[in-house]
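Sequence and predicted structure, then a few things I'm wondering about:
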Amino acid sequence: MSTDTETMVLTRVFAAPRELVYRAFTDPEQIAQWFGPVGWSVPRDTISVAPHAGGGYKMTMVSDEDPSMASPIDSTFSEVVENELMIGSEVFEGRALTMKVEFADADGGTRITITQGPFSREMAEMTREGWESSFTKLDALLKA
């Protein structure tokens, strides 16, 4: 029986217009500046994004301390609504995962809600921490 039953849901409000936040998720130059938790980076030359149904993300997160530690990401979008929604799936360590990213206006900025899983409880918490750390970098990028 699988222990992967947890869904990670994370909501964060950014002080930037929805179009700018969405662009940070779809522009490879910007993704290279914020994606990945602190201590990890995503080399620009590993990133390709095709933000449409049937397209997806391809990139590789690399440890800043040990570049031999890498985590490739290869996801496929099933639905994309520009500035509003991205739904996709990927296989991670032999498990099928789904992710939904919702973009909405909120308090003069943009609310992002990420729903991702299924995970084990431990992996869901690690994923949440990774996104929160990445969002610290995204916040700095959007304020620049």
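All right, it came through fine. Numbering: from 1, shown residues only.

CA atoms for contacts and neighbours, from now on please.
Noted.

Which secondary structure elements does the longest helix along the chain sit against?
For the chain, the helix with the greatest residue count under DSSP state H is helix 121-143. Other helices and strands packing on helix 121-143, by 3 or more C-alpha pairs under 8 Å, 6 or more residues apart in numbering; DSSP states H and E, are strand 6-14, helix 18-26, helix 28-34.

Below is an additional structure, to be compared with the one above:
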Amino acid sequence: MTQSVVLNNTASNAAGEGRNGFATLVFERDMAAPAETLWQAWTAPAARAVWAAPSPAVTVEFLEADTRVGGREISLCKVDGQPDMRCECGWLDLQPPLRSVNYEVISCEGETQSIALVTASIADLGESSRLSVTVQLSSLAANMEGGYRDGFNAGLDNLAGAVERTMILQRVIRAPRSVVWGAWMNPETLPQWWGPDGFSCRTTRIDLCAGGEWVFDMIAPDGTVFPNHHLYTDVRPNERLSYTLLWGENGPKHADAWASFEEENGATKVTLGMVFSTAAEFQEAKGFGAVELGQQTLGKLENFIKAG
């Protein structure tokens, strides 16, 4: 959330406003998505990158992203003609899918602008959810309160739009995390199980690393060919990977996606998330059965591991 805050406050910083001391700010939004979907959009680095920037004029560059207790997220917020703002978020408590606590430190050119403690609570309302965020803010160098109010409001508006086009698939696989990760991130095995029942993959290029890609065709049982291009943006062994889905080689972006792997009583909980580029694409995908087809894909992964 820091990305939205600092850039909405840049103008007031430049105007040289004085220190504002301490403030407690409260924000609340109803979200048209279940609690688990909202949790993933709130915490998953690939999803946070989708809704972080408050406007198209802002560029957010993520330098580090580690969403676990003790982990941190570091980003640079950039606007033409203005100095970069460094945003550090450290995760102090994560209780999926209901609560997170993190600290935020905002600095510019080596000078700390503010420090905040951010507590987010998610109420599960069935097919919808409610996000409540409390910010305990200490402004150190300038009046940040107005920027935080504008920034969080812009960020939560972006988040509300993102969750409406986010699809989450989960499956618990009775195998160690290293085994599940190995089946996913092996260029020889990934094409063997990827895709719904009856589909096969024909690979053109595959390089499963950050900055790598997978160019391939998915072939339906009736012979229909669906060109795909995955661009891998982040890979953390045995934990998660993030990638961009394109419609065919170097085609238009279809979605921002990620897969995470969590140990769960000797098994592995796999979460596959996708934030579609538009609400129309999400509805189209949901309409043709993307949830069911995605679960078939994870089922094929499980069967592949069992057979091995």
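Yep, that arrived. None of these values were measured; they are calculated from a predicted model.

Work out the TM-score between the chains.
Here the superposed chains carry a TM-score of 0.83, computed using TM-score structural alignment, normalised by the length of structure 1; 138 aligned residues with a C-alpha RMSD of 2.2 Å.

Which strand or helix spans the residue positioned nearest the centre of structure 2?
Most central residue of structure 2, judged by C-alpha distance to the mean C-alpha position with C-alpha atoms, centre = their mean, is Ala47 at 2.1 Å. In this assignment (DSSP states H and E), Ala47 of structure 2 forms part of helix 45-51.

and for the following helix or strand past that helix, what span of structure 1 is it aligned with?
Taking DSSP H and E as the definition, the helix or strand that follows helix 45-51 of structure 2 towards the C-terminus is strand 59-65. Using TM-score structural alignment, none of the residues of structure 1 align to strand 59-65 of structure 2.

can you check stretch 169-180 of structure 2 too?
For stretch 169-180 of structure 2, the aligned range in structure 1 is residues 10-21, judged by TM-score structural alignment.

Which positions in that stretch come out as buried?
Within stretch 10-21 of structure 1, the residues that qualify as buried are Leu10, Val13, Phe14, Ala16, Pro17, Arg18, Val21, counting by 16 or more other C-alpha atoms under 10 Å.

packing partners for the top strand by length along structure 2?
Of all the segments assigned as strand in structure 2 under DSSP state E, the longest by residue count is strand 111-124. Applying 3+ C-alpha pairs under 8 Å, 6+ apart, one finds that strand 111-124 of structure 2 contacts helix 35-43, strand 99-108, strand 129-139.

residues in contact with Thr244 of structure 2?
For Thr244 of structure 2, the contacting residues are His230, Leu231, Tyr232, Thr233, Lys253, His254, Ala255, Asp256, Ala257, taking C-alpha atoms under 8 Å, 6 or more residues apart in numbering as the criterion.

10 Å instead, please
Taking C-alpha atoms under 10 Å, 6 or more residues apart in numbering as the definition of contact, the neighbours of Thr244 of structure 2 are 46, 213, 229-233, 253-258, 274-275.

same deal with Gly109 of structure 1?
Val13, Phe14, Ala15, Ala16, Pro17, Arg18, Leu20, Val21.

so how far is Leu141 of structure 1 from the closest residue in space to the first one that isn't next to it in sequence?
By that I understand Val13 of structure 1. Counting by C-alpha to C-alpha, 6 or more residues apart in numbering, Val13 of structure 1 lies nearest to Arg111, which is 4.2 Å off, once chain neighbours are set aside. Arg111 of structure 1 sits 16 Å away from Leu141 of structure 1, taking C-alpha to C-alpha, to the nearest Å as the criterion.

ok so, going back, what's the matching range in structure 1 for the longest strand of structure 2?
Structural correspondence for strand 111-124 of structure 2: none found in structure 1, per TM-score structural alignment.
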